[in-house]
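Peer 1: Please find the sequence and the predicted model below.
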Amino acid sequence: MTRPKLWTKDFIMVCLTNLFLSMNFYLLMVIFSEYTVKKFDAPQSLAGLASSIFILGTLCSRPLAGKYLDVIGRKKMLYSSIIVFIVTTILYLVINNLALLLIDRFIHGAALGVAATVIATVMTSSIPRERSGEGIGYFSMSVTIATAIGPFIALIIVQQAGYNMAFLMCVIFAVIGMVLSLALKVENVKISKEQAESLKGFKLSDFFEFSGLSMAILMVILGFAYSSVITFFSAFANEVNLTEAASFFFLVYAVFLLASRPITGTRFDVKGENSVVYPCMILFLIGMLILSQAQNGFILLLAGALIGIGYGTTMSCIQTIMVKKAPPHRVGLANSTFFVSFDLGMGVGPFVLGSILPSLGFRGMYVSMAVVVVLCIIYYFFAHGKKVSYIQKSLQAEQ
């Protein structure tokens, strides 16, 4: 039996669009706090706010985008949000007031929240359901590549040409994303009167898809654990004198995740989610333990490889599970709920972990996050894995 085609023009274009918009975000993420301190002589607390207020913007806009996606129309929401995304990026070049910078940063995040929700929904509509695990896995690689290349480019540009050139590069990435999005086949979905009526009002179910709530909770906790890496890794590498190897950490992360994707994506669709989620969460656990004890460059990069395969794959598996659980007309809400969960974990993590870091130290913090991953494995078993295993055994018995 011939498998349905995955790599269509629409799927390739939606992945590329997401890549360039994500490059804009991750390039700015690594330099923005430092820029705020140097440009406005801001204290570290405000510099941290200037960075994190972007995520607050995405958190506020994603639920609204998920709810009104098919009411307003996917095309209108996609193109209008990317235009706002471009304009707010351009404004970084001219803003000379910290309050205005914070407002612009919030709107920039909100625009990305809307655009990313629409793009993810268009992506899930463009892949065959039989290959959803594989397709969403490859799509999430666009973000993974951005997390590796964006910070790498940012540091080089700032060192060689300054912050304004970095902002200009972000504008270029955003414009490329806009041009690519014009080639997307964005089909507006007609909703019935009953579905339209169900979206009226302000019930929680209007903003979140609760069929995947257990997986959303898991994503919050895993995102919380991973935030210890994305936020404090640079400082940790400086403390243990591994800065040279550290510059390649996220590149190794991306390469190993990309290399594993054909295997994990296909296995998810053929063998089921448990066959991928359990091994990958264990790899994430081992990677965090190895990172906590890293004494040389090889061990540090080994941790990057294991965390890349472990966390990166688990993240795309959770998104796939949440999308498959949702009714077709609420796929947009399922995607926005997934990203809200991811943003929440990544947003809360730095504040909480920053407060306990002086007591635990970097190594102690990473060990504690490994314990959190163990709890996630146990939680997954009771919240989802046990039921999936029972269903699979029942189907095998019937055959």
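Peer 2: Nice, thanks for sending it over.
Peer 1: C-alpha only now, for contacts and for neighbours.
Peer 2: Will do.
Peer 1: which of the residues in the strand or helix carrying Ala47 are buried?
Peer 2: Element membership for Ala47, per DSSP states H and E: helix 44-72. Residues 46-71 are the ones in helix 44-72 that count as buried (16 or more other Cα atoms under 10 Å).
Peer 1: try this one side by side with the last:
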Amino acid sequence: MTKDRLFTPGYICILAANFLFFFGFWLLVPVLPFYLRETYACHTAAIGIILSCYTVSCLCVRPFSGFLMDRFPRKPIYISCYVACMAMFLGYMSDTTLTAFILLRAIHGVAFGGVTVGGNTLCVDIMPSSRRGEGLGYYGLTNNIAMALGPMAGLLLHGQISYNSIFLAGMTASAIGLLCAISVKARTPESLRKPQHPVRNTAGGKRQDDNVTPANRTVRSHGISLDRFILLKGIPVSISLLMLSIPYGATTNFVAMYAREINLDVPTGFFFTLMAAGMGASRLVAGKKVDRGYITQCIRFGYYPVIAAFLLLSLCRQAVSVSPAAATTMFFTVPLLLGTGFGVMFPAMNSLYINLAPNNQRATATSTYLTAWDVGIGIGIVSSGIIAQHFTFYMVYLTGAALCTLSLLFFVHRVTPHYNRNKLR
């Protein structure tokens, strides 16, 4: 049987737009802690709090962006937010005070929330449902490639050129990505389509919509309720995802500082490259497994390398004093484990949320998924800065391993039965 076509022009454009958008994002992630310390003399705890304002503003807008994109055409909102993100780089190049920087990061977070929800939902809209897991895997792979190149490029440029030049590079990538985003031909969201099969009785007494499945049935009430902003059936899995993303946020934002703290002389930009390589390889396999129905199995499998990675990262502090070579090997094994674990889980998690929602709440499901992720990352950034200020980053990653273990137990005993009872497809 011939497979439905996945790589259409629209799908290719959304992949390119996503890659360039996240390249600009990842270019700044490992550089901004140094920027705040060198430009504004911020201490570690303050850096964590300042950087978290981006995540906080992002998660505040996500539920509303999901609601808006289910009620109105998605593409105009997506493009508007994309333009706002690009404009923020100009703001970074012109700001002169720490207050201005914090304000710009908060605005950037709001726009980022809209772009990520819109891009993910548009991607789901334009791909065939029979290849959704695979399609989401490739879509996430563009983020992984950006993660491989962006942080490495940012850390290589740090110290070689000015911060304003780094900001300009991020803005240029976003501008090219915007052109790709504009080229995407979006379909009309199902929530905006007029019902194709009105309810009426046939000669046999059977209603014409009796064959409509739960997944295809749309909610026709125009009232506003909590479930239009948050996918209520996705709350259990959101708890697991939140605990999982806390140490992830601590790693992506502070791993370069951790290596410097324990006197490990390694190219930390390569850490992100290896993590992206692990994610890319595992996503390609996991996406096809998800399409075959192995959603909860993929998520459960992904937990094990992630837990091992955070535990190993915490032990680098002790290893470096015994054998720097062994510590270096351990340090670079961590991103491969993280990439493999998260690469397996991401497309499965995304599909899990989509399967819990009717088609007219697709953007709401996506925003709930990303909101849970952002909440955890925000907590991870703030808490890791505070813990590192009073203890060391060793304790941050040891705590992360414990949180991921707790998340696994909750997923197995609470989330999986809930999903099997409530999935729509």
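Peer 2: The structure has been received and is ready for your questions. All values derive from a computational prediction rather than experimental measurement.
Peer 1: hmm, back to that, so which elements touch the helix or strand following the helix holding Ala47 of structure 1?
Peer 2: Scanning forward in sequence from helix 44-72 of structure 1 by DSSP H and E, the next helix or strand is helix 74-91. Contacts defined by 3 or more Cα pairs under 8 Å, 6 or more residues apart in numbering; DSSP states H and E place helix 74-91 of structure 1 against helix 98-126, helix 163-181.
Peer 1: For Glu194 of structure 1, which of those is the nearest?
Peer 2: Proximity to Glu194 of structure 1 (Cα to Cα) singles out helix 98-126 among the helices and strands packed on helix 74-91 of structure 1, at 21.2 Å.
Peer 1: Please identify the most buried of the helices and strands packed on helix 74-91 of structure 1.
Peer 2: Comparing the helices and strands packed on helix 74-91 of structure 1 by mean neighbour count (mean count of other Cα atoms under 10 Å), helix 98-126 ranks first with a mean of 23.
Peer 1: ok, and the closest non-adjacent residue to Ala363 of structure 2?
Peer 2: Counting by Cα to Cα, 6 or more residues apart in numbering, Ala363 of structure 2 lies nearest to Gly66, which is 4.7 Å off, once chain neighbours are set aside.
Peer 1: same check, this time on Phe236 of structure 1
Peer 2: Closest to Phe236 of structure 1 by Cα to Cα, 6+ apart is Phe362, at 6.1 Å.
Peer 1: Give me the aligned partner of the one you found over in structure 2.
Peer 2: By TM-score structural alignment, Phe362 of structure 1 lines up with Phe393 in structure 2.
Peer 1: wait, doesn't that match sit right on Ile387?
Peer 2: Yes: using Cα atoms under 8 Å, Phe393 of structure 2 is in contact with Ile387, at 7.2 Å.
Peer 1: quick one: which of the two has more around it?
Peer 2: Between Phe393 of structure 2 and Ile387, counted using other Cα atoms under 10 Å, the more crowded position is Phe393 (27 against 16).
Peer 1: so where do the helices sit in the stretch 251-399 of structure 1?
Peer 2: Per DSSP state H, counting those that start in this stretch, the stretch 251-399 of structure 1 carries helices over the ranges 274-292, 297-325, 331-380, 386-398.
Peer 1: can I get the ones you listed in a markdown table with distance to Ser181 of structure 1?
Peer 2: Shown next, in a markdown table, are these (distance: least, Cα to Cα, whole Å):
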| stretch | distance to Ser181 of structure 1 |
| --- | --- |
| helix 274-292 | 32 |
| helix 297-325 | 22 |
| helix 331-380 | 18 |
| helix 386-398 | 37 |
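Peer 1: Please identify which of those helices is closest to Ile157 of structure 1.
Peer 2: It is, among the helices of the stretch 251-399 of structure 1 and with distance given as Cα to Cα, helix 297-325, at 23.8 Å.
Peer 1: Summarise which helices and strands that closest one is packed against.
Peer 2: Packing contacts for helix 297-325 of structure 1, counted by 3+ Cα pairs under 8 Å, 6+ apart, involve helix 132-161, helix 213-239, helix 243-246, helix 249-271, helix 274-292, helix 331-380.
Peer 1: what residues does the shortest one touch?
Peer 2: Spelled out, it's helix 243-246 of structure 1. By Cα atoms under 8 Å, 6 or more residues apart in numbering, the residues outside helix 243-246 of structure 1 that reach it are 234, 237, 297-298, 300-301.
Peer 1: Which residues are in contact with the match of Phe362 of structure 1?
Peer 2: Neighbours of Phe393 of structure 2 in contact, by Cα under 8 Å, 6+ apart: 258, 314, 384, 387.
Peer 1: So what does Asn360 of structure 2 match up with in structure 1?
Peer 2: With TM-score structural alignment as the matching criterion, the partner of Asn360 of structure 2 in structure 1 is His329.
Peer 1: Quick one: residues contacting the most centrally placed residue in structure 2.
Peer 2: For structure 2, Leu370 is the residue whose C-alpha lies nearest the centre (Cα atoms, centre = their mean; 6.1 Å). Contact partners of Leu370 of structure 2, counting by Cα under 8 Å, 6+ apart, are 59, 62, 117.
Peer 1: Leaving out chain neighbours, which residue sits closest to the first one?
Peer 2: The one in question is Leu59 of structure 2. Thr371 (5.1 Å).
Peer 1: How about the contacts made by Val71 of structure 1?
Peer 2: Contact analysis of Val71 of structure 1 by Cα under 8 Å, 6+ apart lists 191, 196.
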